[in-house]
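Participant: Sharing a sequence plus its predicted fold:
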Amino acid sequence: MGYGVKRWKNVTNIHIQKAVDKWKEEGLQAATIKEYLSGVRTVCRIYENDRIKPDNTQFGIPNRVFVDNRDKSIPQDVFQKAVTELKQSNNSDDKRVAAQLQLERYIGLRVEEACKFNAHQAVMTGGRVFIQHGTKGGRERIINELTENGKAAIEYAKALSGINNLIPNDHSEKQWIQKYYRITRAKGISKKECGASSHGCRHAYAQDRYEEITGFKAPCKFESKKAFRKNAIIIGGEKWKKLNQDARQIIKAELGHGPDRDDVVSQYLGAI
């Protein structure tokens, strides 16, 4: 835009506002702009620039997002049936789709992250997993804790792709993602058929992690917020609010969202 700012330390709120105005003109959704702002703040802090306004409303982006507390996770029986059938197929592409679905469900990857997942490169010392390809806004992250299902999902992907990712050599990224959606829809994974797209795998992962960390189920699993709070108090006692907040911070990081994106994690878990 012609400002010529060469250092992150020199970025000001005026520059941010001009960028936000341009993104609005380009028709970017508020949620996308929030992701960008979260990334900008993170990098600015790394370079000791702490003057960027923390409130999105100060840049003309509303913070409030309607959360209806609906459970948008993929039904486990639908997921399991689809994965089992795809694994049993003689078609290698079907097996790759099964591998992707498992990575999405048990590690919480996005579709693009799953198809670009390179198991040979991603697994680090101590069993941690480094997610770097296909991330939203280039936000790399480390997943520190894996379940047995998560470990099995990585091993299955590795067995199929070796030192490469899950996109077949004869497909472009666009061609493969289109095929992936065709195959998953054919297996009943769509909002029309089961109430959730494959993105519902990430919802299911987030809800599982929430229960693992807190000991009680996520708000979206209850008919009302009152019912959730009653259950949370019975299980978590006086610490239930802190358990809830700690879980949300961990899950935001594991899903690849910034620390200030409470609105996003509520879409996965429900609000309290």
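Facilitator: Perfect, I can see it now. All values derive from a computational prediction rather than experimental measurement.

Participant: going forward, measure contacts between C-alpha atoms and count neighbours the same way
Facilitator: Will do.

Participant: This protein: strands as residue ranges?
Facilitator: Using DSSP state E, the strands of the chain run over residues 129-131, 141-143.

Participant: List of residues touching stretch 93-102?
Facilitator: 82-84, 86-89, 111, 114-115, 150, 153, 156-157, 160, 166-168, 180, 183-184, 198, 201 (C-alpha atoms under 8 Å, 6 or more residues apart in numbering).

Participant: can you do 7 Å?
Facilitator: 83, 86, 87, 89, 114, 115, 153, 156, 157, 166, 180 (C-alpha atoms under 7 Å, 6 or more residues apart in numbering).

Participant: try stretch 148-160
Facilitator: For stretch 148-160, using C-alpha under 7 Å, 6+ apart, the contacting residues are 99, 102, 103, 106, 107, 119, 120.

Participant: Please convert these to JSON lines, extending it with neighbour count.
Facilitator: Shown next, in JSON lines, are the contacts of stretch 148-160 (neighbours: other C-alpha atoms under 10 Å):
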{"residue": "99", "neighbour count": "28"}
{"residue": "102", "neighbour count": "25"}
{"residue": "103", "neighbour count": "29"}
{"residue": "106", "neighbour count": "24"}
{"residue": "107", "neighbour count": "27"}
{"residue": "119", "neighbour count": "25"}
{"residue": "120", "neighbour count": "17"}
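
Participant: Determine which two of the residues you listed are furthest apart.
Facilitator: Farthest apart among the contacts of stretch 148-160 by C-alpha to C-alpha are 106 and 120. That separation is 17.7 Å.

Participant: another one to put next to it:
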Amino acid sequence: MAAILNVRAVVKKYRFAPEFRDALLALLDTHVTQIHSTTRISHKALSVKTQERRASALCKSFRELRNHGYTLQTPWSLKHKHVEFLVTYWVADGQSGGTIENKLTYLRAIAQWMGKPKLVRTLADYVDRREHGLVRSYVATEDKSWEAHGIDAAAKIEEIARTCPYTAVQLKLQAAFGVRVEESFMLRPVEAVRNPQMLAVVRGTKGGLPREVPIESKMAILEEAARLSNGVTGSTVPADRTLKQWRDWYYYVLEKHGVTKAGLGITSHGLRHAYLQSLYERTAGTPAPIKRAGERPDPQLHQQAMRRVVQAAGHSRVTKANAYLSTFARQERLQKKLPTVEEVREALMSADGNKSHAAAALGISRQALYRILGGGSRRD
């Protein structure tokens, strides 16, 4: 039986009026475990963590409406103008396109529960995404591996081991098998080795989608993890810590050793990037596009490598590999030398001030032209 979130504990924190609270609880009680995504492969019920994220996001959205003068009697009073206000508010608050899209997904879910499937539109229906810098890219533009930032992963992990061997071994699992942070927490080393060749990753996976990853010559890391696993759950999270407590401790240790964006410019997720980039290179015979080596593999080898990366990463679509590897086309565009301000102005003069024509003549996008000009007027 799937775990069900205690929605009352979540809703209580927001102190809604009784009528609103009771109506919201009725909706959440009935629907909070339902899958909304149309691309989800796994048929497993939503995890409690996902249920909580959904319920909390909805509560926060309704609280934001109330704080700005929109007093809804019940969630059923939600209208297009309310969603439109929220999007405007989130954009003005500087939230990313991905964050706003996620919030709209939650609102779209509750709208469907209420029989209003067309109430919540796409982000592009509310704002010009390019104008507000809300275009969400699924193609990597930056190499997030530790190597790319000049960090010796093995040496840094050994340094961390002197502070906390459990955190260190989880980092080793991420580096050796490309598992996500949560997966490294919940992996049970002894149970996960079903045969000497493959590691079964089944706990803490995204969308509940299990997968197998080649062990290759890395059994020693699993043996180390097994020695550090606790006798209660079999994972490498100490038995005296809850998962939340461990997560807090884990990130505290990383911050102490500079493994943050603000510190060394890296996160532990970069170990997963490095693993998948290496897997691509071993399969395709050339470095991943993000490495900017200037080499292109045989097209068939490229496709084979992409499929292997997606499978090892635990995704369902081949294009998801681009988030770790980038694409050759994107890297070529990034490396292309942009025209100077003077060259842009000359092109504008030749095009009688028409920015679209000037951009085409320069071989750049109109948006790139705006950026070079320093964000001046966008009217032709």
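Facilitator: Noted; the coordinates are in hand. Quick caveat: nothing in here was measured; it's all calculated off a predicted structure.

Participant: picking that back up, which two among the contacts of stretch 93-102 of structure 1 are spaced furthest apart?
Facilitator: Longest span within those, C-alpha to C-alpha: 89 and 114, 19.9 Å.

Participant: mind listing the helices for the stretch 151-300 of structure 2?
Facilitator: Along the stretch 151-300 of structure 2, counting by DSSP state H, counting those that start in this stretch, helices occupy 153-161, 165-177, 181-186, 189-192, 219-228, 243-256, 269-284, 299-313.

Participant: tell me which of the contacts of stretch 93-102 of structure 1 is nearest to residue 32 of structure 1?
Facilitator: Using C-alpha to C-alpha, these come closest to residue 32 of structure 1 at residue 114, 20.3 Å.

Participant: Give the equivalent position in structure 2 for that closest one.
Facilitator: When structure 2 is aligned by TM-score structural alignment, residue 114 of structure 1 is paired with residue 184.

Participant: do residue 154 of structure 1 as well
Facilitator: Using TM-score structural alignment, residue 154 of structure 1 pairs with residue 222 in structure 2.

Participant: And the corresponding residue of structure 2 for residue 208 of structure 1, how far from residue 305 of structure 2?
Facilitator: Matched by TM-score structural alignment, residue 208 of structure 1 corresponds to residue 278 in structure 2. Distance, residue 278 of structure 2 to residue 305 of structure 2, by C-alpha to C-alpha, to the nearest Å: 10 Å.

Participant: who has more neighbours, the two?
Facilitator: Shown here are residue 278 of structure 2 and residue 305; by other C-alpha atoms under 10 Å, residue 305 has more neighbours (25 against 17).

Participant: What's the separation between the residue nearest to residue 173 of structure 1 when sequence neighbours are not counted and residue 227 of structure 1?
Facilitator: Leaving aside its sequence neighbours, residue 173 of structure 1 sits nearest to residue 167 (C-alpha to C-alpha, 6 or more residues apart in numbering; 6.8 Å). For residue 167 of structure 1, the distance to residue 227 of structure 1 equals 44 Å [C-alpha to C-alpha].

Participant: Next: residue 209 of structure 1.
Facilitator: From residue 209 of structure 1 to residue 227 of structure 1 the distance is 20 Å (C-alpha to C-alpha).

Participant: neighbour count winner among the two?
Facilitator: residue 209 (24 against 12).

Participant: since we're on the nearest residue to that one once chain neighbours are set aside, how many residues are nearby?
Facilitator: Nearest residue to residue 209 of structure 1 in three dimensions, chain neighbours excluded: residue 251, at 7.2 Å (C-alpha to C-alpha, 6+ apart). Close neighbours of residue 251 of structure 1, defined as other C-alpha under 10 Å, add up to 23.

Participant: thought residue 251 of structure 1 was touching residue 205?
Facilitator: No: Residue 251 of structure 1 is not in contact with residue 205 according to C-alpha atoms under 7 Å; the separation is 9.3 Å.
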